[in-house]
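# Fold the following.
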Amino acid sequence: MNALILTLFLGGLAACIASGTSVLAALLFGLVCFAGQALLQGHGLHALAGMMWSGVRTIGHILCLFALIGLLTGVWRAAGTIPCIIHLALPLVDPSYFLLWAFVLCSGMSLLLGTSFGTVSTLGVICMLLARAAGLDEGPVAGAILSGIYVGDRCSPLSSSAALVSALTRTSLYDNIRLMWRTAALPLGLSCLAYGLLSPSGNAPVTSAISDTLEQHFVLNGWTLLPALCVIALSLLRVAVKKVMLVSIVLGVLICLLVQRLPLEEVLRCLVLGYASRPGTEMLAGGGLVSMASVGGIVLLASSYAGILEATGLLRGLRQAHAWLANRLGRVRATVLASIPLSAISCNQTLAIILVHQLCSPAHSNRSEMAMVLENSAVLVSVLIPWSIAGSVPCAALGVDASCLPYAWYLYLVPLLTVLWPAWMTGRRQGI
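Got it, this is the predicted structure:
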């Protein structure tokens, strides 16, 4: 029966991929399947509700954090914070090392925003437009951008995936980030070296037209950078992430009203529905509370599985297989390898993180180790699955296909180095 239930769930996921239906529909179908299995085993409705709540309560505060991320990404657009960062960053681009600069700039933007989709839809799109104008090969450029936008997705205090990992493993977000930066040094250095060596000579990208367009629609000065600067300063002081975001959102709203001179109703609409672009600023559209609705729904549904899967024993066989593999390869290597098929069937980063944690956490007695393995595997491996929205959505935004994935070297280097040197890449020197 367990095999049949899992087959039905995977079939629902496959049907969603084939039809283009939202993954939320497959998760709802899966919840019905798993709940039905629990009822057939004799668990009552009250017990079933308790199982679902036991999973949801572990990530309840994450839903609040997702809402704050949505508000922040909307107001940063309207306040001119993102346009100002782009305006200051583009003149730094050296056409002789375009791939390197695309990677570095997208990495920096993703660290500030904490979102891969927000970075690719703004600075990433601009870098691709410049590359096309210069006649550069789109594949390597898109790969460099894809690598860069996921640097912050792994290491930023504003990252929803980093917050989710911290909540699931019950570890400190800032402690995790400190370890992630230490373990990211080698893959970041190797990625920069590779993109620097591969950067072809091309015509100088024309950045003045983009800067002029941004200056026409926004007031760009030091005030507009305050929301980003406060995030950096307060994060260094290890202020709670929610407080950091609230301060940045309030500053953004004030700048919208006092510097950009936007009506209050337009600011409120940006907070909820996201920034509505004007002609010439289409790449800035997005953000807002509604932008996090889908990922919030995925987390809510997927987390409700946890208690049901435990009570019905659906994961027991898979955990035994993982334990067998861990005894032969080591628990870290076994978890990284397990993240590949789990990411393939998840179709998105959030569900991949939750499934890898549910399946592999019993093998890891150290919670910090589990957090680092999740960051080094499911967070990045899911991007390399061609049909996963973690990679397909950024590729669609850039106007390229999955042929750019082999050039996303940072996404390969982190899990590969974790397999080769698990003790170093999880922040521990022994016990792996």
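# all contacts plus neighbour counts: C-alpha atoms, from now on.
Fine.
# D153 against F117, yeah?
No - using C-alpha atoms under 8 Å as the test, D153 is too far from F117 to be in contact (9.5 Å).
# which one of the two has more residues nearby?
Comparing D153 with F117 by neighbour count (other C-alpha atoms under 10 Å), the higher total belongs to D153, at 27 against 22.
# OK, contacts around that one?
For D153, the residues meeting the contact criterion (C-alpha atoms under 8 Å, 6 or more residues apart in numbering) are 110-111, 114-116, 159-162.
# Quick one: buried ones out of these?
110-111, 114-116, 159-162 (16 or more other C-alpha atoms under 10 Å).
# another one to check against the first:
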Amino acid sequence: MEENLKKPSLGVSLAIVLFLFGCFVWQLITVGSPDVHMTLIFATVFAVVMLSVFTKTPLQLIEEGVIHGTKIATISMMILMFIGVMIPAWIAAGTIPSLIYYGVQIISPSVFLLTTTLVCSISCLATGTSWGTAATFGVALMGIGGGLGVDPAMTAGAIISGAIFGDKLSPISDTVNLSAASCEVNVFAHIKSVATATLPGYVLALVAAVFLGMKHSSGQINSEQVDTLLTALSTNFNVTPVYALISLIPMLLVVVLALRKFNALATIVISAMVGMLIAIVFQGYNIYDMMSYMNYGYVIETGNFDVDKLLNRGGLQSMMWTVSIGYLGLSYGGILEKTGVLDTLLFSAKAITSNARNLILTHMAAGIATIMLTASPYVSILIPGRMFIAGYDKLNIKRTVASRTCEHSGICIDPLLPWSLGAVYFSGVLGVSPLEYAPYTVLCWTVPVIAAFYAITGIFVWKEEPSAKGRENKKAAIKKEA
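Here you go, the predicted structure:
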């Protein structure tokens, strides 16, 4: 059906996306709320009406777009739901309370943000998953930061900066392999190319962490408040060294299984179940308590407001607000992808890619626009990557420049958009909205700026070495583009 479908005109396509942008801008200016559910619904209805009236798009194809988008979302949203189940299991098992208890005693507030960035970087480099890093070390670090009196938005920003750094440079990262595959380059050559902008951005993120950490010197921390926190934790949980080590088993399971490339959803479920068993055996809970906690969130009244605020969280139901944004955003993106709106917009952009600077900047803009419209980092890699690869061949630019551009646009912006898959995930797991943590997610907004600077100046824009095979591939790519 799609082959015989009349593609929407540029005017119709622009009207659809500008309506969405207009709604978001109006909402941010007048309300300033990250609650974009109804905004996405209104934008979807407007897109359906425009496509039905001006392009005569059959409703069956629109429905296929919705199904396509939700199919992309399903596994990710299931992971998010089970992380909601896992968090209260970890709390009841003593995993998070133990990490907070010992973390606030070991980590200095002045270096907490720096430590957070480094820990999440190492974790993600080893496991290849920014989501797994946020769900394990990230959750624990949010609790430690709260105990030290660090702004949760700053902590979340440091966690995401570290996690995205590792995700962009780990050879077992899904986005790294997808970017390399979409541009048909070697994974390690791709990583070397990505590092040119990612490493400077990471250095800036570390500098920012040090600078922001100066606001939290040890002299500013209320030692009496910390002592009260430790007392409340030790009174309500078994945090003796032996039991603390036992309580770390659920977290270690996630790390080990991730390193072994075990299924992500199964890993989260196993960790949640093990946490539940530890809570029952070692912390004195019964199965009915755990079923309630894992569904509705952990609940405790310690008499200490700060402890209650740190630990009363999680649960399957707490993730439903976030899950619904994920489904709505990806349904909207699926409609635009299946009905040809994205093709129309991206093909129109190819007309201005006559030189390396324009090509890379247009590719970046297309990646950012794609993730803004589809809410999917994977789609923002695949569609612009395949769309512009012939342009790189035509200008004799190495394909590793194309593959890194896939990473420097959509992937970096992903955690910053309230409706995108990454932002939905991070905000749901860390409990901080993208509008709050975005200013502190230094790596995510500095890397695209550095990449754009390289494009404008020509730095690290490598040319392909001429060869018979290269000339043959170039001719084939140009012929295919024509």
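# coming back round to it: just send the contacts of D153 of structure 1 back as JSON lines, with distance to L309 of structure 1 too.
As requested, those are exported to JSON lines (distance: C-alpha to C-alpha, whole Å):
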{"residue": "S110", "distance to L309 of structure 1": "34"}
{"residue": "L111", "distance to L309 of structure 1": "35"}
{"residue": "G114", "distance to L309 of structure 1": "31"}
{"residue": "T115", "distance to L309 of structure 1": "30"}
{"residue": "S116", "distance to L309 of structure 1": "30"}
{"residue": "S159", "distance to L309 of structure 1": "27"}
{"residue": "S160", "distance to L309 of structure 1": "24"}
{"residue": "S161", "distance to L309 of structure 1": "22"}
{"residue": "A162", "distance to L309 of structure 1": "24"}
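# Quick one: the helices in the stretch 51-200 of structure 1, in order.
When secondary structure is read from DSSP state H, counting those that start in this stretch, the stretch 51-200 of structure 1 shows helices at 60-78, 81-89, 98-113, 116-119, 125-133, 138-155, 160-169, 173-198.
# I meant to write the stretch 301-450 of structure 2 there.
Listed from the start of the chain, the stretch 301-450 of structure 2 has helices (DSSP H, counting those that start in this stretch) covering 305-311, 320-338, 341-349, 356-374, 377-394, 399-406, 412-413, 421-430, 434-437, 442-457.
# Make CSV out of the ones you listed and add distance to G149 of structure 2.
Shown next, in CSV, are the helices of the stretch 301-450 of structure 2 (distance: least, C-alpha to C-alpha, whole Å):
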stretch, distance to G149 of structure 2
helix 305-311, 10
helix 320-338, 26
helix 341-349, 45
helix 356-374, 34
helix 377-394, 33
helix 399-406, 37
helix 412-413, 28
helix 421-430, 16
helix 434-437, 16
helix 442-457, 21
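# out of these, nearest to V17 of structure 2?
V17 of structure 2 lies closest, by C-alpha to C-alpha, to one member of those: helix 356-374, at 7.2 Å.
# gap between the residue most central in space within structure 1 and L284 of structure 1?
Among the residues of structure 1, the one closest to the centroid is D153, at 4.3 Å (C-alpha atoms, centre = their mean). When distances are taken as C-alpha to C-alpha, to the nearest Å, D153 of structure 1 and L284 of structure 1 turn out to be 19 Å apart.
# Equivalent analysis for R269 of structure 1, please.
Relative to L284 of structure 1, R269 of structure 1 is positioned 15 Å away (criterion: C-alpha to C-alpha).
# again with S166 of structure 1
Relative to L284 of structure 1, S166 of structure 1 is positioned 30 Å away (C-alpha to C-alpha).
# Check C270 of structure 1 too.
Going from C270 of structure 1 to L284 of structure 1 by C-alpha to C-alpha gives 12 Å.
# So these two - more neighbours on which side?
When C270 of structure 1 and L284 are compared on other C-alpha under 10 Å, the one with more neighbours turns out to be C270, at 28 against 25.
# So what does the more buried one match up with in structure 2?
Taking TM-score structural alignment for the superposition, C270 of structure 1 sits opposite Y293 in structure 2.
# if I pick its match, what's in contact with it?
By C-alpha under 8 Å, 6+ apart, the neighbours of Y293 of structure 2 are 88-89, 299, 315.
# what does F42 of structure 2 give?
Listed by C-alpha under 8 Å, 6+ apart, F42 of structure 2 has no contact partners.
# Check which helix or strand it maps to.
Secondary structure here is read from DSSP states H and E; on that basis F42 of structure 2 sits in helix 37-54.
# hang on, the earlier thing: can you tell me which of the contacts of D153 of structure 1 is nearest L27 of structure 1?
S161 (18.6 Å).
# Hmm, the closest one is touching L380, no?
No - counting by C-alpha under 8 Å, S161 of structure 1 sits too far from L380 to count as a contact (10.3 Å).
# how close does N295 of structure 2 sit to I96 of structure 2?
As for N295 of structure 2, its distance to I96 of structure 2 is 18 Å (criterion: C-alpha to C-alpha).
# With neighbour numbers in mind, choose between those two.
Neighbours were tallied for N295 of structure 2 and for I96 using other C-alpha under 10 Å; the higher tally belongs to I96 (29 against 19).
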